[in-house]
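Enquirer: only the shape, not the letters, is given here:
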C-alpha cells in the first residue's frame, strides 16, 4: 500500500507540473503602458524611510514617461546639474537628453512603476554652499504616480503588430518582382500558430501516458 501511495503521489506531481507548463504565464499578460510620452508626478524618498529626500528639491516636476515598444523610460530634469554629477536607474546609467546652463534632462530605463524605483546619484556640493565639501553617492527611492497613464491592451498590441506587418509587406512587395508571388509569402508568414500548439500537444500526450500507467498499476494492485 505504501508503494501504491508513493506512485500515486508521483503521478500527481507530474500532472501538476504539466499543467503549470500548459497554463498561460501570468507574467506574459502583465499590464504595460501604451506607447507614447506622458507627464508623470513623482516624489523622491530616502532610501531607508518614507521621508522625502532632500534630493527631491533638485528636480523639476512633473517628470516624463516615454513608453516605446513596451519599454519604459523616465526623463528627469535637474535644476542643479552642477551639483549632481551623474545619475543611474535600476537598469543602468542615465543618458543626457538635453542641457542648458544649470539645467540638465536625463533618461534611464525603468520597469514596474507600481513600486518605488531605486535611483543613485553622485552629488558634490561646494564647501561655500554646504559649509563643508559634500561629495557623496546618494540613493533614493522614486515613487511615481502612474494612475493617469493609459494601459496597453491586447487589441492595441495586435493592431500595432498588424500595422507593422502591413508596412513590411508593402516594402517587400515594392522590391520583389511579380514572379515571386508576394501573397504566397504573406500566407506563410502569417501562420505562426501551428508550431505554437506543438508543446501543448506534447504535454497532453505525457499526461495521458501517465494516466495510462496509473490505470495499469491500479489494475495490477487490485489483482494482488
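Expert: Yes, it's here. Here the structure is a predicted model, which is why all the values come from computation and not from measurement.

Enquirer: contacts, neighbours, all on C-alpha from now
Expert: Noted.

Enquirer: ok, the residue nearest the centre of the chain - contacts?
Expert: Centroid check for the chain by CA atoms, centre = their mean gives residue 111 as the closest residue, at 5.6 Å. Counting by CA atoms under 8 Å, 6 or more residues apart in numbering, residue 111 touches 71-72.

Enquirer: just give me the longest helix of the chain.
Expert: helix 198-223 (DSSP state H).

Enquirer: next one for the comparison:
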C-alpha cells in the first residue's frame, strides 16, 4: 500500500512540475509584442546586482516567426559603456535602437531563445567623476509569471515592425494597427499560450482525487483486515 501511494505521489509531482514549468522558448508564444519583468543578478549567486538599478522594467519582447527579440532601456547610459549578452560560446554586443542624451538613457535589443534560465551578460561601468572603471559579469533573470500581451500579430503573419530594429515611430504605428484588432488581448497575463490552463487543472484535480480515493480505500481495507 505504501509503495503504491508513493508511486501515485510521484506521478502527481511530475504533472505539477510540468504544469508550472516556466515558458522557455518562443515556440510557446504567438507572434506579437509582450512585456516581461526581470532582475539583474550577480554572477556568482542569486543576489540582486547593483546594476539592477540601471535597467528599467519591464522589458519588451517581440516574437516573429518563433524568434524572440528583447528590448531594454538603460538609464545612466553614460556609465554603462558596454553591454554584451551570451551568444553561442562567447558574448555579443547588444544593438542600440535609440538614445536620449537629455534623459541619459538608451534602448538596446538582442535575440534570446530561453526565458526560463538566467541570461549571462557582461557589462562595463565607467564613472569618470570618481575614477571608477570596471568590468562585471551579471545575469538577467526573467519573471515568466509577469509576461503580458501587448498586441498579437495579424493572422497573415505580419508582426510589429519594431522587431527589425527600426525607429520607435514605426513601433507606434504598428502598435496602433494591432491594438485596433486585438483590444481584448491588451494587458492579459500569458501563462501558457499553447496549452489550455483550465484543461490542465481539470486533469490535475482528477488525478489528485483518484490518488486520495484509492489511498483512503486501501486504508479502510487494511483496517477491516485487522
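Expert: Done, it's in. Everything quoted here is computed from the prediction, not taken from an experiment.

Enquirer: what does the residue nearest to the centre of the first structure correspond to in the second structure?
Expert: Aligned counterpart of residue 111 of the first structure in the second structure: residue 113 (TM-score structural alignment).

Enquirer: can you tell me how far that match is from residue 106 of the second structure?
Expert: For residue 113 of the second structure, the distance to residue 106 of the second structure (CA to CA, to the nearest Å) stands at 23 Å.

Enquirer: ok, now which ones touch the corresponding residue of the first structure for residue 75 of the second structure?
Expert: In the first structure, residue 75 of the second structure lines up with residue 79, judged by TM-score structural alignment. Going by CA under 8 Å, 6+ apart, residue 79 of the first structure touches 58-60, 102-104.

Enquirer: quick one: buried residues of the longest strand belonging to the second structure?
Expert: What stands out as the longest strand in the second structure, according to DSSP state E, is strand 132-152. Within strand 132-152 of the second structure, the residues that qualify as buried are 137-144, 147-152, counting by 16 or more other CA atoms under 10 Å.

Enquirer: now for that strand, which elements pack on it?
Expert: Under the contact criterion of 3 or more CA pairs under 8 Å, 6 or more residues apart in numbering; DSSP states H and E, strand 132-152 of the second structure touches strand 32-42, strand 119-127, helix 168-181, strand 188-189.

Enquirer: among the ones you listed, show me which one is buried the most.
Expert: Ranked by mean neighbour count, these are led by strand 32-42 with a mean of 22 (mean count of other CA atoms under 10 Å).

Enquirer: so how much does the helix or strand following that one differ from the first structure once superposed?
Expert: Counting by DSSP states H and E, the next helix or strand C-terminal to strand 32-42 of the second structure is strand 55-64. Its aligned residues in the first structure lie a mean 1.2 Å from strand 55-64 of the second structure after superposition (mean CA distance after the TM-score superposition for the first structure).

Enquirer: what residues does residue 200 of the second structure make contact with?
Expert: The contact partners of residue 200 of the second structure, by CA under 8 Å, 6+ apart, come to residue 19.

Enquirer: in the second structure, point out the residues matching stretch 35-47 of the first structure.
Expert: Under the criterion TM-score structural alignment, stretch 35-47 of the first structure matches residues 31-43.

Enquirer: so what touches that stretch?
Expert: With CA under 8 Å, 6+ apart, stretch 31-43 of the second structure has contacts from 47-49, 51-52, 55, 57-66, 120, 137-144, 146-153, 157, 159-160.

Enquirer: one more pass at 6 Å, please.
Expert: Stretch 31-43 of the second structure has contacts (CA atoms under 6 Å, 6 or more residues apart in numbering) with 47-49, 52, 57-64, 137-143, 146-153, 159.

Enquirer: map residue 125 of the first structure onto the second structure.
Expert: Using TM-score structural alignment, residue 125 of the first structure lines up with residue 127 in the second structure.

Enquirer: any idea how many residues pack against the residue nearest to that match when sequence neighbours are not counted?
Expert: Nearest non-adjacent residue to residue 127 of the second structure, counting by CA to CA, 6 or more residues apart in numbering: residue 79, 5.6 Å away. Neighbours of residue 79 of the second structure under the rule other CA atoms under 10 Å: 17.

Enquirer: which SSE is the nearest residue to residue 112 of the second structure once chain neighbours are set aside in?
Expert: Nearest residue to residue 112 of the second structure, sequence neighbours excluded (CA to CA, 6+ apart): residue 68, at 5.7 Å. Remark: residue 68 of the second structure resides in strand 67-75, with elements defined by DSSP H and E.

Enquirer: next, the buried residues of that strand.
Expert: Going by neighbour count (16+ other CA under 10 Å), the buried part of strand 67-75 of the second structure is 67-75.

Enquirer: same deal with stretch 92-102 of the second structure?
Expert: 93-94, 96-98.

Enquirer: which one of these sits closest to residue 222 of the second structure?
Expert: For those, the residue nearest residue 222 of the second structure by CA to CA is residue 94; the value is 65.1 Å.

Enquirer: residue in the first structure matching that closest one?
Expert: That one, residue 94 of the second structure, aligns with residue 94 by TM-score structural alignment.

Enquirer: how close does its match get to residue 59 of the first structure?
Expert: In this view, residue 94 of the first structure and residue 59 of the first structure are 15 Å apart by CA to CA.

Enquirer: before we move on, what about residue 17 of the first structure?
Expert: Note on residue 17 of the first structure: its distance to residue 59 of the first structure, by CA to CA, is 49 Å.
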